[in-house]
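Enquirer: got a structure for you, letters missing:
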């Protein structure tokens, strides 16, 4: 007998659960990707090897050099280094933040031009700026010659002029070409965070200056600290500018202790002290970035015109003059000085030494860009396949190379490669009865390896930024169609990442062309790049003979600056 409908058992249908949101990198489950993980381990070890080698050599020293270093070298070098870092941090902070605030907060003629032109000094390496400043501010340079002609001075005793070959001069040089790091980071925060809170403060009667100092500056402080930390790392990396200007920093002490005094142990001990400074700067940068938080404003709000106060004509002229000064110092003076020399030495474009240096620079930079891009894709693919904590930790380790000054990297790499070459030679003698000699030490390969380690973080960051812009379900869609993880990467992700890959390759290529610190210590005999060609001529007091190479470096470096400035050129509302 059938039961009544009211007595039939009730079937409960479970509510559909919300689909799990795929991660930015789709994680592939049920598969083992030991190859990608092992590759990440090798890359991280390669980056850490120079650091570990320096620490081992410094700790394993007999200790005979420490008294000399502590008494004669470290006090003066460390004091000069900290003073230089302080002056550069102060200068870039004031100039970078001030320029960002004026461009974002006020409306005046040529504001859109200054918004992107303030990035141009990034195209000039510090050592080129030092050579140009040394010529421009020299007694027979255009500035002092103009002052003597204007006021009728006849000798240096008639007037006082500051000496550019000093610590403050080095700070001026480095500040002039590195302040855009702070300008860019501060400008982004002012635009993204300053719109709504500045409006609220103004409705409460706050003046523009009060809004800046009491509200926007504290909000932008983490970004400013991160930008200044990057600037200080670049300052610590420089060797060409401080050597030319006669400023004895720790970096220059490593160079002179190694080459002039022939003490690898002493150089390693100074480098170990520098590693502590690098670690502190890196920790400050990471701490600042952890404190950066951006409010995800709605798209209509982000496209809206930021509130800017219209300046009166005279104040607008004053703002334009104030903004053009850092552009002239960081970009105008170097281009003017080297351009004047080149205009009288056009024949140098066909100079065999310049042509050889150009070909060598392009070749080394191209190989470095290809190798760095390959390694960046390798570690990012490992992250994509498995977002485990260990993989992410390896990626962080592989990215610390950007914080290493080229001098430290060169020293650690030279010692590491020498031991590796000796190990391979010992095996070849034991089993084959032949000597392999030096396979990597003192070759162009060591320069490629050094630049790859140093600029790997740059390529990884550029590619990761492009990967994060892709829809997160592409991998899952490919997997649902039966494609493997590798097939999905090669057939779908790589074609979509072409713009990011091109950007990463250009950035690494240009930074390799500009690189000097590691190259002058690792290059083999007769090896000459554009950077070392300029360095050699400046070292013998003939900056004019390296002017063509200097302009070629600046012209090459303009490419990523244009890429970086393109959004600023298109954005007429920022």
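Expert: Received the coordinates, thanks. None of these values were measured; they are calculated from a predicted model.
Enquirer: all contacts plus neighbour counts: C-alpha atoms, from now on.
Expert: Fine.
Enquirer: residues in contact with the strand or helix carrying residue 258?
Expert: Using DSSP states H and E, residue 258 falls within helix 250-259. By C-alpha atoms under 8 Å, 6 or more residues apart in numbering, the surrounding residues in contact with helix 250-259 are 73-74, 77-78, 81, 236-239, 242-243, 263-264, 266-268, 270-271, 274, 407-408, 521.
Enquirer: structure B:
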């Protein structure tokens, strides 16, 4: 009886977390179904289809360009020996640490009419005006595609390279015996066998592309993400913003469905306990140096050059950039990220422990509900969080009307909204890391603890937590870093006159003055390198 009562308490707590963190999505769907005859109808009749069209073309363009970059890189580093291979295996993931709006600003500054590239061209060839020559405009939809693809291609690169390393070499070797060239083996063997992994990587890239706000907003490219932002801040229509968010949810549902279908239809022909560490092709001569040159070019364009430009800004403008604002906003970002990391880790441990001790087939449902926020783009998440918090504030003020105390925007207008949004968005990261660590704890330890008369809570506290320290630390670190980098939700939910490092940097980017916040920008990039280091160490350990 005591065990049943204890289990019911864990179940109640798990469902409380699940429903609380999934509530914004449920309120968003409900709000999107409400009538709004003015604003949304006006957008529908005028610009909404342009938003949809630009979003679709942006996703298609990023998918194509990311594939062109990532698939050859993944194949080269997985199967081929060439100068610098070991370095490029992990270095090609570094662009993930670069926020897209930073790389967009750097290349805009370099390639604009008043930038050093076009100035040098005019000096060399004696051109006097734009009528004398043609130069592509980077602040276009095509430019946004290039900028986003340079940052997101590592998702597909990492997933595809891992899939190739886990495949058996025998099938590729068989194609060699049949007289197939390396290119033919790549196209006819490696790509088909990895189609599930490729679709999963492209689905992730498409979701991240649709979620991007800063780059498209900076380039003045109207997408559904910017439509949500403009509708809320321009028209102050929460319902219209929710309806546009509902359209984005349909795109997300399509991407997730395609990813799940690809995994279910993917056939594993041969399982291997470890990854392949040897190579199939030993490139020599011009082919070897061509592979090195291609990897160097991609890494240089996507990470090295933007980082060097930011470092140059930081050196040249260190007196203006190294100021009180940097420390103030860094401390504010640190506090928020720390609180979110602690709360997420506590909830993730309790949720995962309930899943471990419960025999109910629906025990995983609360965790799945709680993880729904991770798929939401930042702007959509902000609207989803605002709806229930605004309703709560309205009802509270009505209830206290005449009592002499008017709390005002107690939740929706304070830092609570930002913290809650971060918890909703990044809970899935924390839970994933904790679940991964929990799977390595033998159930026999639980039975031994219970046989010694320890309660379930004592088992978790005295047995599991010491063994989960590394997993919890990893979860806290990943959530902390994501909080430091998050921009769209912070722009919409931060209290008045409150800045994080991400919003501080983006304000200067919008004003074409990133130089004055270059140290803050470099700090964000350096923080973003930490999870890449952890991923690389994990992969080296497994191999």
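Expert: Now that the structure is in, tell me what you want to look at. Note that the structure is predicted; figures quoted are calculated from it, not measured.
Enquirer: tm score of chain vs chain?
Expert: Superposed pair, TM-score by TM-score structural alignment, normalised by the length of structure 2: 0.94. Supporting alignment: 542 aligned residues with a C-alpha RMSD of 2.2 Å.
Enquirer: quick one, which of the contacts of helix 250-259 of structure 1 are buried?
Expert: 73-74, 77-78, 81, 236-239, 242-243, 264, 266-268, 270-271, 274, 407-408, 521 (16 or more other C-alpha atoms under 10 Å).
Enquirer: nearest spatial neighbour of the aligned partner of residue 176 of structure 1 in structure 2, skipping sequence neighbours?
Expert: Under the alignment defined by TM-score structural alignment, residue 176 of structure 1 corresponds to residue 150 in structure 2. Distances taken as C-alpha to C-alpha, 6 or more residues apart in numbering put residue 302 closest to residue 150 of structure 2, at 5.3 Å, once the chain neighbours are dropped.
Enquirer: just give me the neighbour total for that neighbour.
Expert: 26 (other C-alpha atoms under 10 Å).
Enquirer: coming back round to it: so the match of residue 176 of structure 1 is in contact with residue 300, correct?
Expert: No. At 10.5 Å, residue 150 of structure 2 does not count as touching residue 300 under the criterion of C-alpha atoms under 8 Å.
Enquirer: the residue nearest in space to the middle of structure 2: what's it in contact with?
Expert: Of all residues in structure 2, the one closest to the mean position by C-alpha atoms, centre = their mean is residue 208, 6.0 Å from it. With contact set as C-alpha under 8 Å, 6+ apart, residue 208 of structure 2 has these partners: 152, 377.
Enquirer: would you mind measuring from the counterpart of residue 77 of structure 2 in structure 1 to residue 239 of structure 1?
Expert: Aligned counterpart of residue 77 of structure 2 in structure 1: residue 103 (TM-score structural alignment). Per C-alpha to C-alpha, to the nearest Å, residue 103 of structure 1 is found 33 Å from residue 239 of structure 1.
Enquirer: same check on residue 524 of structure 1?
Expert: 19 Å.
Enquirer: okay, residue 150 and residue 300 of structure 2: which has more neighbours?
Expert: residue 150 (25 against 16).
Enquirer: what segments of the stretch 251-400 of structure 1 are strands?
Expert: 309-310 (DSSP state E, counting those that start in this stretch).
Enquirer: the strands in the stretch 51-200 of structure 1, which residues?
Expert: 106-107.
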